[in-house]
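K.L.:
just to be clear, the model below is a prediction. Sequence and coordinates:
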Amino acid sequence: MNPSVAVVILNWNGKAFLEQFLPSVLRSKYDNLKIVVGDNGSTDDSVAFVKENFPGIEVLTNDLNYGFAGGYNRILARVEADYYILLNSDVEVTPNWIEPVIALMEADELIAAAQPKIKAFHNKKQFEYAGAAGGFLDIYAYPFCRGRIFNVYEDDQNQYNEQQEIFWASGAAFFIKSRYWKETGGLDADLFAHMEEIDLCWRLKNLGYKIMYCPESEVFHVGGGTLQTENPFKTYLNFRNNLIIMQKNLPAGDAAFRIFIRMWIDFIAWWHFLLSGKPKFTLAVSKGHWHFVKSVFKTAKKRTQVQRPYAEHAGVYNSSIVWAFFIKKIKYFNRLS
């Protein structure tokens, strides 16, 4: 029998997405599967809707909205399976999306997490923002993807159709062996949302595990279902959390150097928002930096016992993606050196 798999969809006031996309999840072809909707303190009628219309789906509830990270931690503590798949509620899956990823992960004990190919629901020829063909980090820990660098999205022309070790797997469709989830303690609830999957992957890599991309599996993501891209709170979380995960996971001296440089690069973004007439986003960057500084001692206590040299990790682009994109005008992943 195949390993047991639990697809766990964290929901917060997402009845419309559940109505639209749960049917595709139910058509998944895998013979040892259960589907769980974990509700994160919704105030709409999501829970009643699922129970009434999808009686075969298990529903677990949180009493409050604990964010993506805390919400999943609380729900998965009540789920037993060999593999967890953290699936966003705004994702349409294909019938055979599970088996190829599980087969890949079963082939190597060191593979802890993986993601499928993630394309845009509204343009199914194009890679999607949150994950595309696998996540990478640059020399200053800026995240980007094969198939998506900043706001440039590539069409899928089979250019990324090989299995490959990556730095981080997208939280939109995140496969992880449950024993490694438990070993690391899951997601960092203090991050609330955004970059929590990058932090988890980084911790796994520091422990010697691998993160993989599986192109034989394909899903389609709407994106921005909870927080739209143009949202100051999302900007705040991204700037704050990126610095936090650097402090947590880089070797100490390396962390101090890279964070110092990174904060100056962020200052350029601060000026860009200001000169673009977006004062709320300027404030979001300032708040992100301030709250990072305020939490530096708390974050220090979370540092893992092992921090491997950054450049040794698969999925690190040992240069600046900001410089490559904005100065050298390199817009596509396969043109990076």
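P.N.:
Perfect, thanks for sending it. For clarity, every value in this text was computed on a predicted model and none was experimentally measured.
K.L.:
C-alpha from now on. contacts and neighbour counts both.
P.N.:
Will do.
K.L.:
show me where the stretch 101-250 of the chain has its strands.
P.N.:
111-120, 123-127, 135-138, 143-145, 148-149, 152-153, 164-166, 173-177, 210-221 (DSSP state E, counting those that start in this stretch).
K.L.:
put this next to the previous one:
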Amino acid sequence: MKIGIVILNWNGIDLLKTYLPSVVEHRKEHVIYLADNASTDGSIAWTATHYPEVKIIAMGENRGYAGGYNAALDSVPEEVVCLLNSDVAVTAGWCDFIVRRFEIDPKLAACQPKILDDKKKEFFEYAGAAGGFIDRYAYPYCRGRLFDSIEKDLGQYDDVVDLDWASGACLFLRKSAYIKVGKLDEDYFAHQEEVDLCWRLRHAGFVISYEPQSVVYHLGGGTLNNLNPRKTFYNFRNCLYNIVKNDHSSLWLGVLFIRMLLDGIAALKFLSELKFAHFLAVLHAHFHFYRHLESLLKKRKEIKAFEKVLQVKNTDLSIVYQYFINGIKIYQK
């Protein structure tokens, strides 16, 4: 099976110079696309000159992660695609192991490799690690990473498991499933779009999985790092979006209320640490959420229309309670 490897880029010429060579080296018969979000740094010209085998998809404006990939995938004919960050180094066979999974399992809609830190290669990387899960209050976490606690890769997650979500840093997708559930939600713009997409895929009866034999190395923080209050805004707002759209349990309003209380505590913590920009980002996230509640409820209704099971159930645990109260800093089943 030939797949499309789609690298989204926005003014990332330095990242392309560092990371694109490994993708080209290990591409085999697969097709590489550079989806450019209106860069002004010469990314397109450099890629065309040095790697003419890479197909260019140029967009007229920066459409963010969701919008950029949605537009690009309209021009990609392959049924299985890999949405690959421009700051990811790949290894030999990284595609083969996952492509094989798609070939034998028609229910598989999304899959991720083992994602290690390109700066500290023996450790998992924040954005995905060994596969993602969602707690009762829509906090995403990973095997190998709880909040800012990162585990060393000792082979403890070398098993194939089904996930709640697969990382957008290196996300393999079955295009027909992605289209069926409505593509990436462009209202998110950045952060947690893959969590929402995978949640919708599970509602539709598809499987999300992890393949440990496929290994990549992610630099991370290439678009917005953890010190950027804009990232705080997107993460807090988009978690609320996820609850309204995708928590179809009878207790979802209670879950939303508790999550908003937890956000308030987080905002006060930012304030106590004199992180005023992050405090304001949380407030802004909530006001933005209120303004878009009507459209979110409409999307919730649309998702329920294609739901194949009564309810997609995430874990009942609160990762906040486990981490901050019980002091559990590593993933536990």
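P.N.:
Done, it's in. Keep in mind that what you see is a predicted model, and the values were worked out from it rather than measured.
K.L.:
TM-score for this pair?
P.N.:
Their TM-score after superposition, calculated using TM-score structural alignment, normalised by the length of the second structure, is reported as 0.96; 329 aligned residues with a CA RMSD of 1.2 Å.
K.L.:
most tightly packed of the strands of the stretch 101-250 of the first structure?
P.N.:
Sort the strands of the stretch 101-250 of the first structure by mean neighbour count, taking mean count of other CA atoms under 10 Å, and strand 111-120 sits at the top with a mean of 27.
K.L.:
circling back: can you tell me which of the strands of the stretch 101-250 of the first structure is nearest to Ala81 of the first structure?
P.N.:
strand 173-177 (8.7 Å; CA to CA).
K.L.:
what helices or strands is that closest one leaning on?
P.N.:
On a contact count with 3 or more CA pairs under 8 Å, 6 or more residues apart in numbering; DSSP states H and E, strand 173-177 of the first structure meets strand 83-87, strand 111-120.
K.L.:
go again with 10 Å.
P.N.:
strand 5-11, strand 83-87, helix 99-106, strand 111-120, strand 210-221 (3 or more CA pairs under 10 Å, 6 or more residues apart in numbering; DSSP states H and E).
K.L.:
where in the second structure does that strand fall?
P.N.:
Alignment of strand 173-177 of the first structure against the second structure: residues 170-174, by TM-score structural alignment.
K.L.:
if we can go back for a sec, mind putting the strands of the stretch 101-250 of the first structure into CSV with distance to Phe326 of the first structure?
P.N.:
Shown next, in CSV, are the strands of the stretch 101-250 of the first structure (distance: least, CA to CA, whole Å):
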stretch, distance to Phe326 of the first structure
strand 111-120, 24
strand 123-127, 21
strand 135-138, 14
strand 143-145, 14
strand 148-149, 11
strand 152-153, 12
strand 164-166, 23
strand 173-177, 29
strand 210-221, 27
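K.L.:
looking at those, which is closest to Leu10 of the first structure?
P.N.:
Judging the strands of the stretch 101-250 of the first structure by CA to CA, what sits closest to Leu10 of the first structure is strand 173-177, at 11.5 Å.
K.L.:
how close does that closest one sit to the second structure?
P.N.:
Compared with the second structure after fitting, strand 173-177 of the first structure has a mean deviation of 0.4 Å; criterion: mean CA distance after the TM-score superposition for the first structure.
K.L.:
ok and that strand relative to strand 111-120, angle-wise?
P.N.:
170 degrees (axes from the mean of the first three to the mean of the last three CA atoms, to 10 degrees).
K.L.:
tell me the gap between strand 173-177 of the first structure and the middle of its chain.
P.N.:
10 Å (CA atoms, centre = their mean, to the nearest Å).
K.L.:
so it versus strand 5-11, what angle?
P.N.:
Going by the same axes, to 10 degrees, strand 173-177 of the first structure makes 140 degrees with strand 5-11.
K.L.:
any idea how far the residue mapped onto Asn225 of the second structure from the first structure is from Lys234 of the first structure?
P.N.:
In the first structure, Asn225 of the second structure lines up with Gln228, judged by TM-score structural alignment. Per CA to CA, to the nearest Å, Gln228 of the first structure is found 8 Å from Lys234 of the first structure.
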